[in-house]
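Colleague: I would like to see how this sequence folds:
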Amino acid sequence: MTIKKILFNDPILDKISSKIELPSLTKTNDIYLDLLEVIISQQLSGKVAKVIYNRFLMLFENSYPKPEILREIDDKMLRKVGLSNAKTNYVKNLANFAITNDISINSIDSLNDDEIIELLTKIKGVGKWSVEMILIFSLLRTDIFPYDDLVIKKSIIDVYGIKKEGNQLIEKMISISDKWKPNRSLASRYLWANYDLKIREKEIG
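Modeller: Next up is the predicted model:
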């Protein structure tokens, strides 16, 4: 099932969206589990991240890392399935946070976007980008623009021909994204997909 097409008040993005079909997303019922996957996937390719995440899940009964179990598991077991020392600490930080804080879907979804970012970035190892991925792909929040995402930056530089760098680049990106409100999450998904499409086209030749 694909998503309904919308116009972004931006001829460049409208052209991109006209040639790309995005799959629909399903709202999560487990923020804790999704955060674990985001942490484990950080700075890894999609394929490698999936392999390590699945190995991680297999360490636990019913493939579910209950927080009380995860925080007590031997670090060596986590490193053996592919987690770095840092990520081993990060997933345990999340487990401890989940034990002492309510991060159920009902609790989290009652908060606005900024409140969710403020809450979840208290977990060491969970940064703003990680929470933005949760907002877009798990909670289906519609107006998130992860301007610090490397692929988003590369995609915007490419399709809009931006020559700026650093803070000037960020300011320009935010200015462009203002036209996409209140659908910046969807716009971001198109930018990711367009970048992937161009990579595949180059590989084909």
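Colleague: contacts, neighbours, all on C-alpha from now
Modeller: Fine.
Colleague: now the longest helix along the chain: buried residues?
Modeller: The helix spanning the most residues in the chain, taking DSSP state H as the definition, is helix 184-204. Buried residues in helix 184-204, counted by 16 or more other CA atoms under 10 Å: 184-195.
Colleague: contacts for that helix next, please.
Modeller: 8, 13, 16-17, 20, 22, 136, 141-146, 151-152, 154-156, 177, 180 (CA atoms under 8 Å, 6 or more residues apart in numbering).
Colleague: now do the residue positioned nearest the centre of the chain against residue 69, distance only.
Modeller: The chain has residue 133 as the residue nearest its centroid, 2.3 Å off, counting by CA atoms, centre = their mean. Residue 133 is 25 Å from residue 69, where distance means CA to CA, to the nearest Å.
Colleague: how about this one, so we can line them up?
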Amino acid sequence: MLTFELPINPPYSYERLRSRLESHPDQQFQLIPECSMLRRAFRIETESFLVTLAFKGGLETPVLQVQTDKSLSAAQQEKLRKTVRHMFQADVDLEPVYQHMQTDQRLAPLTERFRGLRFLLDPDLFQSMVRTIIGQQLNLAFAATLTERLLTLAGDVVHDEQGQPFHVFPTAEAIARLEIEQLRQLQFSQRKAEYIIDFARAVVNRRVELDRLELMSDEEAIGYLTALRGIGRWTVECLLMFGMGRPDLLPAADIGLRNGIQLVYDLPEKPDEAKIRAIGESWAPWRSYISLYVWEAFGAFRRGEFAQPSADA
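Modeller: Below is the predicted model:
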């Protein structure tokens, strides 16, 4: 058994993470809220195995305990550490974000209400892009259903000690081998099926080199990927946010962000993309994180956690 602990730059809120996982379903995670734990299958190199993630220490002294029964090489252990730190943004310092938000009376209350909230990133860019393509113009519930069907069709499976299955996201090679009709039978639209398989084949054939994105600016990455059929600016912005953790993206075409900004800024109607970009100018250089807090405010409002965030809260 391998067990190690990863300190997290405080604050970190497991409760906010749990809330987002409950409202944004991810079929690869099993929540165990009474123990502040998650379970998930990982693929490191060609090995797939189950990992238990336990959050210790609380909001201001967070530690993430990582445990697996799998025997891993030193290189695999290091890759697992790096992947987990990336996914949970363990090294991110939220204090500069909060200081920036405090200068806006509409955003300031969110820093306390949602203290410790941060992104849960995808473990790799291929998975992040496919999940984002699936989510284009779909509600969260149906996007989650389609993702689960893709996992079942083409992903690996590992089982825990009780035989419960945990799905591992399909590789680019596995999706590239699929035919359009296989996804159509799972209720993927014709276009969505084409875009996903085309993207996987582009990755396999090295027409798209995802590791190059690390060396690109946000705008360079947007230009590089939007050359592909079915991938627009919003899709790449989400990839940069949820796949890479880039701090200063503003997905102005996102309907959830439109709803959140209307709520937080108490606007009489939903802002259009131009209005969102105008408001978001003052959020730089932390537009990704502020977008996350605005999304969460709207989600919490819909869940009935409070009446409405306000400058007097």
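Colleague: any idea what the TM-score is?
Modeller: The TM-score (TM-score structural alignment, normalised by the length of structure 1) is 0.84; 201 aligned residues with a CA RMSD of 2.7 Å.
Colleague: list the contacts for the residue nearest to the centre of structure 1?
Modeller: residue 38.
Colleague: need the counterpart of it in structure 2.
Modeller: Correspondence of residue 133 of structure 1 to structure 2, assessed by TM-score structural alignment: residue 238.
Colleague: for that match, pull up the helix or strand it's in.
Modeller: helix 233-242 (DSSP states H and E).
Colleague: now do the strands in structure 2.
Modeller: For structure 2, the strands defined by DSSP state E occupy 2-7, 29-32, 37-44, 47-56, 63-68, 156-159, 165-168.
Colleague: need those strands in a markdown table (columns: distance to residue 226 of structure 2 and mean neighbour count).
Modeller: Shown next, in a markdown table, are the strands of structure 2 (distance: least, CA to CA, whole Å; neighbours: other CA atoms under 10 Å):
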| stretch | distance to residue 226 of structure 2 | mean neighbour count |
| --- | --- | --- |
| strand 2-7 | 36 | 13 |
| strand 29-32 | 30 | 15 |
| strand 37-44 | 28 | 19 |
| strand 47-56 | 31 | 18 |
| strand 63-68 | 36 | 18 |
| strand 156-159 | 29 | 17 |
| strand 165-168 | 27 | 22 |
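Colleague: residue 38 of structure 1 maps to what in structure 2?
Modeller: So residue 38 of structure 1 corresponds to residue 132, using TM-score structural alignment.
Colleague: pretty sure residue 134 of structure 2 contacts residue 148?
Modeller: No. The criterion here is CA atoms under 8 Å, and residue 134 of structure 2 misses it with residue 148 at 10.8 Å.
Colleague: neighbour count: those two, which is higher?
Modeller: residue 134 (24 against 18; other CA atoms under 10 Å).
Colleague: now the more buried one: how far from residue 13 of structure 2?
Modeller: 28 Å.
Colleague: and residue 121 of structure 2, by the same measure?
Modeller: Distance from residue 121 of structure 2 to residue 13 of structure 2, counting by CA to CA: 15 Å.
Colleague: ditto for residue 198 of structure 2
Modeller: If you go by CA to CA, the gap between residue 198 of structure 2 and residue 13 of structure 2 works out to 38 Å.
Colleague: ditto for residue 287 of structure 2
Modeller: Counting by CA to CA - residue 287 of structure 2 and residue 13 of structure 2 are separated by 20 Å.
Colleague: over to residue 118 of structure 2?
Modeller: 8 Å.
Colleague: what residues are shared contacts of the two?
Modeller: Joint contacts of residue 118 of structure 2 and residue 13 (CA under 8 Å, 6+ apart) do not exist.
Colleague: which one's more surrounded, these two?
Modeller: Using other CA under 10 Å, the more surrounded residue of residue 118 of structure 2 and residue 13 is residue 118, with 22 against 18.
Colleague: what about the residue opposite residue 257 of structure 2 in structure 1 once aligned, how many neighbours?
Modeller: Under the alignment (TM-score structural alignment), residue 257 of structure 2 maps onto residue 152 of structure 1. By the criterion of other CA under 10 Å, residue 152 of structure 1 has 22 neighbours.
Colleague: residue 173 of structure 1 now?
Modeller: Residues near residue 173 of structure 1, counting by other CA under 10 Å, number 21.
Colleague: can you tell me what sits against stretch 109-124 of structure 1?
Modeller: 90, 93-94, 97, 108, 126-128, 131-132, 135, 139, 141.
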